[in-house]
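Q: please find the sequence and the predicted model below.
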Amino acid sequence: MTAKSKTLDGQPVSLQDKWTADQGVVVMNGTQAIARVLLAQATLDRRRGISSAGYISGYRGSPLGSVDTTLWSIARRLESANILFQPGVNEDIAATAIRGTQQLNSVPSARYDGVFAAWYGKGPGVDRSGDAFKHGNYAGTHPQGGVLIFYGDDHAGKSSTVAHQSEQAVAASLIPSLYPADVQDVLSYGLLGFALSRYSGSWVGIKCVNEVAEQTATVELDLDHFQPILPPLLPDVPKEIHIQQASYNPLREEQIVVEHRLPLVHAFVRANRLDGIMIRAETPALGLITAGKSYGDVRAALALLGLDEAEAGAVGISLYKVGCIWPLEPIGIRDFATGQAVLFVVEEKKSFLEQQVAATLINQAHRPWVIGKLDEEGAPLLSSVMPLEPMDIAFAIAARLERLGRLDERMRAQLEALASTSVAANAIAVRRLPFFCSGCPHSRSTRVPEGSLSMTGIGCHTMVALVRPQQALLPTQMGGEGGNWIGLAPFTNTKHIFQNMGDGTYYHSGLLAIRAAVAARVNITYKILYNDAVAMTGGQPVDGPISVATIACQVRNEGVARIVVLSDDPSRHQGNPELPVGVTIGHRDELDAVQQELRDTPGCTVLIYEQTCAAEKRRRRKRGSYPNPPKRLFIAREVCEGVGTARYNRPASVWSPWKLHWVASGRSTNPVATRTTVA
């Protein structure tokens, strides 16, 4: 679709419609839908005569790695809607700021009727923000504000140091969770989530997995008819369901959440049909219960078995889609379970819905079998670890239909075809390990002298654990870099270790780890890899003022005596008056010699390795904001025999912008660097 086009009926259409249209079909991805929820909420409040403002804060990370870039791209639209985007230094500080938006009536001279707020972050950010979440949720929300938590889960661990499933952690803070199955659900659940938060006084979580956050789809906007149902509040509901400025009573706060807010969540979910029966068999036998991504997978599994909705119902299959995965609304589940022989809960990762379903039905006089991760005999059924695929689910459903006597010959034929396809797919499956980008500074900066070891952390540089695993220990959590050496050092004859740390991690929480290492008097060298961008999630800037000189001053003030700066261009730092006295400046070619020197220096030392991310250089050069150096093509004639000679045609598109230099070794030499020390 072009930027300006027309639909089949002649109506103008634009890719900008996702931000401007209140009605009709638009195209957007899951991350853009998060931003659209905020703009839509501002529109709804304005129509209802509510003078509200919006606020969003958090910390980037897959699958929500581009929320900030999306918000920056619509900065003017956010400003015109009174929505403030404030990136968080880290996740828990961002969550605390979100809590502050709901305290609007606790200080005088409020400029708005309320502030609706949203937090975003990935699974590890949920973990580190548990304390902030619980404090904020127990305090409650403003009746014309509301809080959403968009938490990103990387079930497969494909872009994380650990695989994540965060609904248990969110539920531990007694925060309800909605789980969208697609981009349309992100929009719907987002707006319903704000309504639920205002109604119940509770923060509301929205689980976002890769397959939804990164999905692009056509969705339907209909703000004119969006009207959530708010069940009447019972006379005994206290005013404390919403945030109050009152005497501090922690036990009363917990009582309000458990005895009043969570029952209101059940009432809202039931009234607005967030959970619902999608297929009802005339003669129920197998009831499928699922949510989020797995809902789409179950639909795909039924299609693989050759079953549309009518055919699925005819063989006894019913399907229940759960929108609110915690706390599970009990009345709808009990109604769906009536008449079923077996309830099969299909969900990825560890059992979560299944346990709630079982607890809801355990005291029913007539209840079906409840299976999911295990079958009736305790045998494994669906993995609690690996991501589920539609084919896996199709085989599991077919096996249940077989046991119930509902598997017909047509489905058997489908299964045979699926089995042969599965074998062929497994035969060609190849795992490709990630590697440093071409020109990545980490491919050099993460090297250590012979006989030394290093520890990894959060960032692109952690790939050294895949590239050179014999030299690099596995990573800690973000901000914990080097903390494990504090515990390990007293019990080993290894005298020293190197710890890699990205500049983004340093600003996020890493400085505290350096402080701890200084306090513990361990022998460690922090290699702070200053790349001038958060390249792993799209080249965003670090979330605040930071420079090589600032880092050097901060670590010096924390008690680090020996500081070295290495750079691909040392002249950028020579003569810089902002660097503290005694900092040594050198060329990156001196890395090995400098590391050997620091390895023998007692205590905590810091090496700041400064070189801009190669991917970010390419991005900036395309924008004309970074110098474009002379391009040279070096050819090793011993390897590439005959290349460049007259008998070969030169492709103009490759050769014309390059100056060809023949070198015998195929290698270029770097200029000799002179090391200097700030006096």
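A: Nice, thanks for sending it over.

Q: from here on, contacts and neighbour counts on C-alpha atoms
A: Will do.

Q: what is the host helix or strand of Thr550 packed up against?
A: Thr550 is part of helix 548-557 when elements are defined by DSSP states H and E. Using 3 or more C-alpha pairs under 8 Å, 6 or more residues apart in numbering; DSSP states H and E as the contact test, the elements touching helix 548-557 are strand 604-610.

Q: which outside residues touch the strand it packs on?
A: 445, 514, 517-518, 521-531, 548, 552, 555, 560-568, 588, 598 (C-alpha atoms under 8 Å, 6 or more residues apart in numbering).

Q: same thing with stretch 397-415?
A: Contacts of stretch 397-415 (C-alpha under 8 Å, 6+ apart): 285-286, 304-306, 315-316, 395.

Q: span of that stretch from start to end?
A: In stretch 397-415, first residue to last residue: 11 Å (C-alpha to C-alpha, to the nearest Å).

Q: what's the following helix or strand after the helix or strand encompassing Thr43?
A: Taking DSSP H and E as the definition, Thr43 sits inside helix 30-47. Proceeding N to C from helix 30-47, the next assigned helix or strand is strand 52-58, under DSSP H and E.

Q: ok, second structure coming up, stack it against the first:
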Amino acid sequence: MSTSPVSLDDKYAAEHGTVLISGVQALVRLTLEQRRLDAARGLDTRVFVSGYPGSPLGGVDLEMARAARFLEEAGVVARPGLNEELAATAVAGTQLLAQVPGRRHEGVTGFWYGKNPGLDRAADAIRHGNLAGTAPLGGAVAWIGDDPGSKSSTVPSSCEPMCQSLSMPLLAPGSVAEVVELGLHAVALSRATGLWAGLKIVADVADATATVDLGPLHENVRSGVPVPDRADRGAPPTLVGPASLEAEHDMLTRRLGLAREYARAHGLNRVTHDAPRATTGVLASGTSYAVVLRALADLGLDEAAMDHLGLRLIRLAMPFPLAYDDLAAMTAGLGRVLVVEDKVPFLEGHLKQALYDTGQRPDVIGRELLTSRGTLGAEDVASALATCLGGDRLPRQAAILSPAPSATRAKRRTLPLVAARTPYFCSGCPHNASTRASDDTLVGAGIGCHAMIALDGNGRGRQVGMTQMGGRRRPVVRPGPLHLRPSLHPEPRRRHLPPLRLAGRTRRRRGRRLDDVQAALQRRGRDDRRAARRGPPRRPGADAVAGGRGGAPGGGDHAGAGDLPRCPAGADRIRAAPRRPPGRGEGTRRGRRGDRADPRRPLRGRGATAAQARQAARGAGQSGGQRARVRGLRRLRGHLHLPVRAAGGDRVRPQDPHPPGVVQLRPELPQGRLPVVPARRASRRDPS
């Protein structure tokens, strides 16, 4: 028996046979299949991919980078976005290239990716793009990562209501193989209707790995995906005034109607099994349909048994928009219909509305038997099916799932819990030490692996709330007009630990962030806010906070809050001021890179120039009054005196080529003004 050679590149390069591929890799292959299909049909197109990574699609950008040589050869451009909204704006722009002179190709297909909360954030950009329309040889598809079980998200999610609000057709793959097939249909649907199309990728599909037979896949694609129409639709509307009303009316009537016709013509929503005298129907979409098949197998119901029980299976590959006439035809003659779906009763509501004015009104059952908690499993669906079909009609092996009285129902034995393992930080993770705080410290949590402090709060301070992505440092936790200072003695230091600082950082900056400088100008109360940083140790010249979260001796061992030296009266924190690297500042010719003004220098000494002070004020986003305040403080720097002492060796990273020469104690001035430290420098050996 001869076997063909197997390569790791088969998941992208193979055109026949069987390949091993994951759900995220199937998305990458989808872009390649789209280009190959267009090239086979003689279409000069390209593909553009942009988005923001987030579970369950957190590895899309990484997998795109690994497959770069295949993507470049096929004409696929992948550019991760700064956030979901800007990425959706870039994808919408690919549909406007026909209006730009000097275009190189007939059309560009755009793919956007992000998790369900990212869809909420990008809703305005997608709504504008959907109203403006798509190009006949372009198309725009949104890969939406759904996490109904909150497996790797702070909140569970379901994208159907948002897609309905955006008037965006949604296709729901139920397996890894269907990701490519329905993804190609999504592109063809977008081109044919002028609408964006969504592709719902549930965590169970994105995280799964399966073997896919490419033969039937290519046959279904060649026979099922239509050739796009090259007819020009004209310039997209300018969404201002009456033009927006016309575009909305066209989207809600003509274009959504074209989407329903596409689903009907290509059999996206269909009956997969029909008994000769069917009385009970089961309707599901996406992964829920796969759960139904698993539940039927657990109950021991094959095709013959389903025919005997009068069972009809209905699969909806496009849950929105739905053609009510088609729903009524697929449920005709049934006495009851069980709707299987996660979370909100989306399909259940549409089915009831479709059957409201018809002569036949079967009982629509959904949330009465199925829970809205988490993700539905095969056991939940099997129990609901046993209730609808009758436990006495089921095979013997399904007796345990039959809703018989507790006295006669088989009892399952529950083993005692030997040990519980709570998720914890990885070995060497800096968040393990940087999130530790005393019990009287207020701590806010946020998106990221450091959110695991909510699972084990011992030694992590007093936790107050959890914010969404991008909401770090913004909750009202400091004394202000809404609440008073806690009456604890000693008074606790209010500090936001990394959960509000580390998540969502888009880039790394040297020294303190500019918005932190602005916040320092506006604060009045004392607070212990330390600079947070991800990744490798700071580069030479960056500010290091003593005992903070930036590097520490040993590369990963950070000092806790209890190890901080006590600040004397009049000082609100201790900062380490690094020496300036050689070749920067004084002694350099104008125009060299080393002549750039350092925005931190006006905060440290008398030698700062007026230009440097103005640059620091502009960089911090200060108003005119704040800049005048800085100029006034600069005139007072000669009258200020602050004692200094040598920097402790345990607070300095030995790998830093420019170690701090002195630790300066920062004063607290009235009216929240920016403190200025004199230029006096002391020798490292000077104990004063």
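A: Alright, I've got the coordinates. It should be emphasised that the depicted structure is a prediction, and the values quoted were computed from it without experimental measurement.

Q: quick check: buried residues in stretch 81-89 of structure 2?
A: Neighbour-count burial for stretch 81-89 of structure 2, counted by 16 or more other C-alpha atoms under 10 Å, picks out 81, 83-89.

Q: map Asp326 of structure 2 across to structure 1 for me.
A: Mapped onto structure 1 by TM-score structural alignment, Asp326 of structure 2 lines up with Gly332.

Q: for Arg35 of structure 2, same thing?
A: When structure 1 is aligned by TM-score structural alignment, Arg35 of structure 2 is paired with Ala42.

Q: just checking, its match touches Ser52?
A: Yes. Contact criterion C-alpha atoms under 8 Å: Ala42 of structure 1 and Ser52 qualify, at 7.1 Å.

Q: look at those two and report which has more neighbours.
A: Ala42 (24 against 21; other C-alpha atoms under 10 Å).

Q: okay, now the closest residue to that one other than its chain neighbours: neighbour count?
A: Distances taken as C-alpha to C-alpha, 6 or more residues apart in numbering place Ala81 nearest to Ala42 of structure 1, at 6.2 Å, with adjacent residues excluded. A count of neighbours around Ala81 of structure 1, defined by other C-alpha under 10 Å, yields 19.

Q: which position in structure 2 aligns with Ala81 of structure 1?
A: Checking TM-score structural alignment: Ala81 of structure 1 goes with Ala74.

Q: distance of its match relative to Pro80 of structure 2?
A: Ala74 of structure 2 is 18 Å from Pro80 of structure 2, by C-alpha to C-alpha.

Q: okay, and the common contacts of Ala42 and Ser52 of structure 1?
A: With C-alpha under 8 Å, 6+ apart, Ala42 of structure 1 and Ser52 have common neighbours Asn82.

Q: how would you label Arg529 of structure 2: helix, strand or coil?
A: coil (DSSP: H, G, I helix; E, B strand; the rest coil).

Q: give the contact list for it.
A: With C-alpha under 8 Å, 6+ apart, Arg529 of structure 2 has these contacts: 495-497.

Q: now it: how far from His350 of structure 2?
A: According to C-alpha to C-alpha, Arg529 of structure 2 and His350 of structure 2 sit 51 Å apart.

Q: cool, and Ala90 of structure 2?
A: Distance from Ala90 of structure 2 to His350 of structure 2, by C-alpha to C-alpha: 33 Å.

Q: so for the two, which sits in the more crowded spot?
A: Set Ala90 of structure 2 next to His350 and count neighbours by other C-alpha under 10 Å: Ala90 wins out with 22 against 18.

Q: so who does that one touch?
A: Contacts for Ala90 of structure 2 (C-alpha under 8 Å, 6+ apart) come out as Ser50.
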